[in-house]
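>>> Prediction below, plus the sequence it came from.
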Amino acid sequence: MTFAETLVSWYRQYGRNLPWRETVDPYIIWLSEVILQQTRVDQGLPYYHRFVERFPTVEDFASAEEEEVLRLWQGLGYYSRARNMHKAAKEVISRFGGIFPAQYDELITLPGVGDYTAAAIASFSSNEHRAVLDGNVFRVLSRIFGIDTPINSTEGKKVFKELADELLPVGNPGEYNHAIMDFGAIHCKPKAPLCATCVFRLECRAFLEEKVHALPVKLKGRASRNRYFHYFIVEADNHILLSKRGEGDVWTNLYEFPMIETSEDYPIGDIAHHADYQRYFGDAAIEPVGGVIKHILSHQNIFARFYRLEEGVAIKEKKTQWNYFLLEKIDTLAKHKLIFTFWDKYRKS
């Protein structure tokens, strides 16, 4: 059997039964593909169901407010994906008459849709002859064919694209693409791959040459910078003070607690002596809540501390983006993952 035939045969026996594989609707497939970018299937599945239920059609998605989209997305991270989805839905209405495109050349023009996503949607919805290349596919190809060219280099992208196109079978590219992604996700895993039962073990270069854990090769990115955020919980008369982030930084338009950023960490309690704290809160009593929480973003490490201020404290100076909200309304506001996760634990404590 050819490589593709062996892979598809494996898939028909072991492939995952996922709801978006039961349709050829490009809109539904698009939802699943974007939600699952940089997200595990078990984590993304509830979000997929949530979005399909709330936005059964692209018209429903396009007519929604961005804040609702972000609220439904909260907890997934990478909020630019949600914003681009909203923009793409609006463009489908304005440019394609509300009919979600199923061809690569049209899909690639939508906000947030790159080569992988366009190829996946086109092959799954219209059986267009397009090979997909995601992390799972890179790993499978690099190991089986013994390719040590870095997958994130210009040369590597070219090498793997040519190989992926060469291996793509004529006739049913969609099933093949599902097969190779599933094979990478559940068999040829990053750690503890199932080499002993692999259908390619007699021809896999990485296995035969004992290089499984050395492949694929990836160039190191630029170093991450550390940022130190100090959040303040201010409550008064069943209300809580929140701040809406602006443009030009992480978490645009999402809600969080009032925050002071410092260039280095402060020992517990010392933040009360910071000039900005004195400016906003004066000598208000402060109580730390938990320890440091590390939150990793692309090229940024956020070190967050949370503090509770005395009940009903008078704010000396309030930023324009700070506003009080009823505690019962907090769940209706879109919050970034750091705040969403903290608040969920805080209110249960």
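Good, I have the coordinates. Worth saying up front: this structure is predicted, and the values here are computed from it rather than measured. Numbers count the residues shown, from 1 in each chain.
>>> Please count neighbours and contacts with C-alpha atoms only from this point.
OK.
>>> Give me the distance between residue 106 and residue 12.
If you measure residue 106 against residue 12 using C-alpha to C-alpha, to the nearest Å, the figure is 31 Å.
>>> Then residue 340?
According to C-alpha to C-alpha, residue 340 and residue 12 sit 39 Å apart.
>>> Between these two, which is the more surrounded one?
The neighbour comparison of residue 340 against residue 12 (other C-alpha atoms under 10 Å) goes to residue 340, with 19 against 11.
>>> The more buried one sits in which helix or strand?
Taking DSSP states H and E as the criterion, residue 340 maps to helix 337-346.
>>> For that helix, buried residues please.
Residues of helix 337-346 classed as buried: 337, 338, 339, 340, 343 (neighbour count, 16 or more other C-alpha atoms under 10 Å).
>>> What is the burial count for the nearest residue to residue 233 once chain neighbours are set aside?
Nearest non-adjacent residue to residue 233, counting by C-alpha to C-alpha, 6 or more residues apart in numbering: residue 308, 4.7 Å away. Neighbours of residue 308 under the rule other C-alpha under 10 Å: 15.
>>> I'd like to know which elements the helix or strand encompassing residue 308 is packed against.
Element membership of residue 308 [criterion: DSSP H and E] is strand 300-309. Counting by 3 or more C-alpha pairs under 8 Å, 6 or more residues apart in numbering; DSSP states H and E, the packing neighbours recorded for strand 300-309 are strand 225-233, strand 286-288, strand 293-297.
>>> And here is the other one:
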Amino acid sequence: MTTTTPHPTAPGTPAPTPRAVLAGIPAYVPKPPAPPAEGPAHRLFLNENPYPPLPSVRETIARAAAEAHHYPTIHPERLTHALARRLDVPPAHLVTGPGSVGIYQQIGQAVLEPGDEVVYAWPSFEAYPIVTRMAGAVPVEVPLADGVHDLDAMAAAVGPRTRAVLLCEPNNPTGTAVGAAALERFLDRVPGDVLVVLDEAYFEFYRSPDAPDGVALHHDRPNLVTLRTFSKAYGLAGMRVGYAVAQAPIAEALRKCAVPCGVGRVAEEAALTALEVEAELLERVERVVAERERTRAGLLGLGWEVLPSETNFLWLPAGSDAERVAGEWERRGLLVRAFPGDGLRVTVGSPEANDLLLTAAKETVPPAR
């Protein structure tokens, strides 16, 4: 029998290297907070729903898991048609992906060319600079104004090289919103050949009477893509199911860039059942909204600055104290997200977790205003 001895790489032999652009791209999510040495940890750093899937959804997941040895369909056709009926849009206007992050990658592949400019607010969703730079495009970051999208400045930033505008409504990480009237005025100012991606990941938590509806808006705007997800309100973050609504030419291009079988069989079945029990799920959303308002009022009463939120999290503009406060709260079992130099993003958790947060806030020195 002949054996082959591996040939060692000779010194100085060139090796494959990643694309140079990757060196300047930040990790999507920094290292998560460390769990406390003792006691339970409350995960308040990823904007997760504090409630587990409903029993009916868990039963569906268990049944679907028995067929996990089979491939799913290339695209989740049953879910696509269920969403089309739910949203009253043609199936050809729907695109699915492994969370809205997956669809952002499809957008980057389908629309962006090297040298294109992409306008977005900052700080906003952390995927924006990653998707932009991965495509070789140029980020144009427009600072928030008092924690809110500065739509006039964003419109002014749109130039001849602008290919896309990314707009998170409500915004992550600040939880703030611009409202339908201001949004539509902004959309009117964006040229028709510039794609506008409206991220409505927190759509179900939005309570303002001026809340926009990107799905309704897309019918008259061929350059608008609206993103939504099953991760937040539907409590299926671990299943990774997101979707986009756009007019047929854009939707078709995005589907061409989708990873085949990107939404797995178990995830599709879970999402289908979640749609069937949507009314019960949205009752849980109401509880989260009530806890959001209770917790914000409590923090304000303790002297903390907290921006108004239309999401399932709160933003505390802690500035240079963000990491100090996050560290103190982590030792108490409250894992929150610090944005160094900017603030703290705190997910609305269970009533128990929110009570612990208020106690910690009472016993922590607030940042100087």
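Received, thanks. This one's a predicted model, so the numbers in the text were calculated from it and none came from an experiment.
>>> TM-score of the superposition?
TM-score of the superposed chains, computed with TM-score structural alignment, normalised by the length of structure 1, equals 0.30; 176 aligned residues with a C-alpha RMSD of 6.8 Å.
>>> closest to residue 48 of structure 1 among the buried residues of helix 337-346 of structure 1?
Nearest to residue 48 of structure 1, judged by C-alpha to C-alpha, of those is residue 337 at 17.5 Å.
>>> Return the angle between stretch directions for the longest helix anywhere in structure 1 and helix 337-346.
Longest helix in structure 1 by number of residues (criterion: DSSP state H): helix 79-96. Interaxial angle, helix 79-96 of structure 1 versus helix 337-346 (axes from the mean of the first three to the mean of the last three C-alpha atoms, to 10 degrees): 120 degrees.
>>> After helix 79-96 of structure 1, heading C-terminal, what element do we hit next?
Per DSSP H and E, the first helix or strand lying C-terminal to helix 79-96 of structure 1 is helix 104-107.
>>> Beyond that next one, next helix or strand please.
Criterion used, DSSP H and E; the element after helix 104-107 of structure 1 is helix 115-126.
>>> How about that following helix, which residues are buried there?
Across helix 115-126 of structure 1, burial judged by 16+ other C-alpha under 10 Å covers 115, 116, 117, 118, 119, 120, 121, 122, 123, 124, 125, 126.
>>> ok, the fifth one touching residue 104?
Yes. Checked against C-alpha atoms under 8 Å, the pair residue 119 of structure 1 and residue 104 is within contact range at 6.0 Å.
>>> would you list the buried residues of helix 337-346 of structure 1 in JSON lines and tack on distance to residue 236 of structure 1?
Compiled in JSON lines, these are given as follows (distance: C-alpha to C-alpha, whole Å):
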{"residue": "337", "distance to residue 236 of structure 1": "24"}
{"residue": "338", "distance to residue 236 of structure 1": "23"}
{"residue": "339", "distance to residue 236 of structure 1": "19"}
{"residue": "340", "distance to residue 236 of structure 1": "20"}
{"residue": "343", "distance to residue 236 of structure 1": "17"}
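>>> which one of those residues is nearest residue 256 of structure 1?
Nearest to residue 256 of structure 1 among the buried residues of helix 337-346 of structure 1, counting by C-alpha to C-alpha, is residue 339 at 6.0 Å.
>>> Quick check, the closest one in contact with residue 259.
No. Residue 339 of structure 1 lies out of contact with residue 259 (C-alpha under 8 Å); the separation is 11.4 Å.
>>> still on that earlier bit, just give me the closest of the buried residues of helix 115-126 of structure 1 to residue 244 of structure 1.
Among those, and counting by C-alpha to C-alpha, the member closest to residue 244 of structure 1 is residue 117, at 31.1 Å.
>>> Setting aside sequence neighbours, what's the nearest residue to that closest one?
Nearest residue to residue 117 of structure 1, sequence neighbours excluded (C-alpha to C-alpha, 6+ apart): residue 33, at 6.5 Å.
>>> what's the single longest helix in structure 2?
Longest helix in structure 2, counting by DSSP H: helix 278-301.
>>> list the buried ones in the helix or strand that that one is followed by?
Counting by DSSP H and E, the next helix or strand C-terminal to helix 278-301 of structure 2 is strand 313-316. By neighbour count with 16+ other C-alpha under 10 Å, strand 313-316 of structure 2 contains the buried residues 313, 314, 315, 316.
>>> Residue 326 of structure 2 and residue 337 touch, don't they?
Yes. Under the criterion of C-alpha under 8 Å, residue 326 of structure 2 makes contact with residue 337 at 7.1 Å.
>>> From residue 104 of structure 2, how far off is residue 110 of structure 2?
In this view, residue 110 of structure 2 and residue 104 of structure 2 are 10 Å apart by C-alpha to C-alpha.
>>> Tell me which of these two has more neighbours.
Neighbour tally, residue 110 of structure 2 and residue 104, criterion other C-alpha under 10 Å: the higher count belongs to residue 104, 23 against 19.
>>> tell me which element the more buried one is part of?
In this structure, residue 104 of structure 2 sits in helix 99-111 according to DSSP H and E.
>>> so when I look at residue 166 of structure 2, I'm seeing a helix, right?
No. When the secondary structure is assigned by DSSP: H, G, I helix; E, B strand; the rest coil, residue 166 of structure 2 falls in strand instead of a helix.
>>> ok, it - contacts?
Applying C-alpha atoms under 8 Å, 6 or more residues apart in numbering, we find residue 166 of structure 2 in contact with 118, 119, 120, 121, 128, 196, 197, 198, 199.
>>> Buried ones only from those residues, please, as a ChimeraX command.
Buried residues within these, by 16+ other C-alpha under 10 Å, are selected in ChimeraX with:
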select :118,119,120,121,128,196,197,198,199
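>>> Including secondary structure, could the contacts of residue 166 of structure 2 go into JSON lines?
Putting the contacts of residue 166 of structure 2 into JSON lines (three-state DSSP) gives the following:
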{"residue": "118", "secondary structure": "strand"}
{"residue": "119", "secondary structure": "strand"}
{"residue": "120", "secondary structure": "strand"}
{"residue": "121", "secondary structure": "strand"}
{"residue": "128", "secondary structure": "helix"}
{"residue": "196", "secondary structure": "strand"}
{"residue": "197", "secondary structure": "strand"}
{"residue": "198", "secondary structure": "strand"}
{"residue": "199", "secondary structure": "strand"}
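>>> Fine by me, we can end here.
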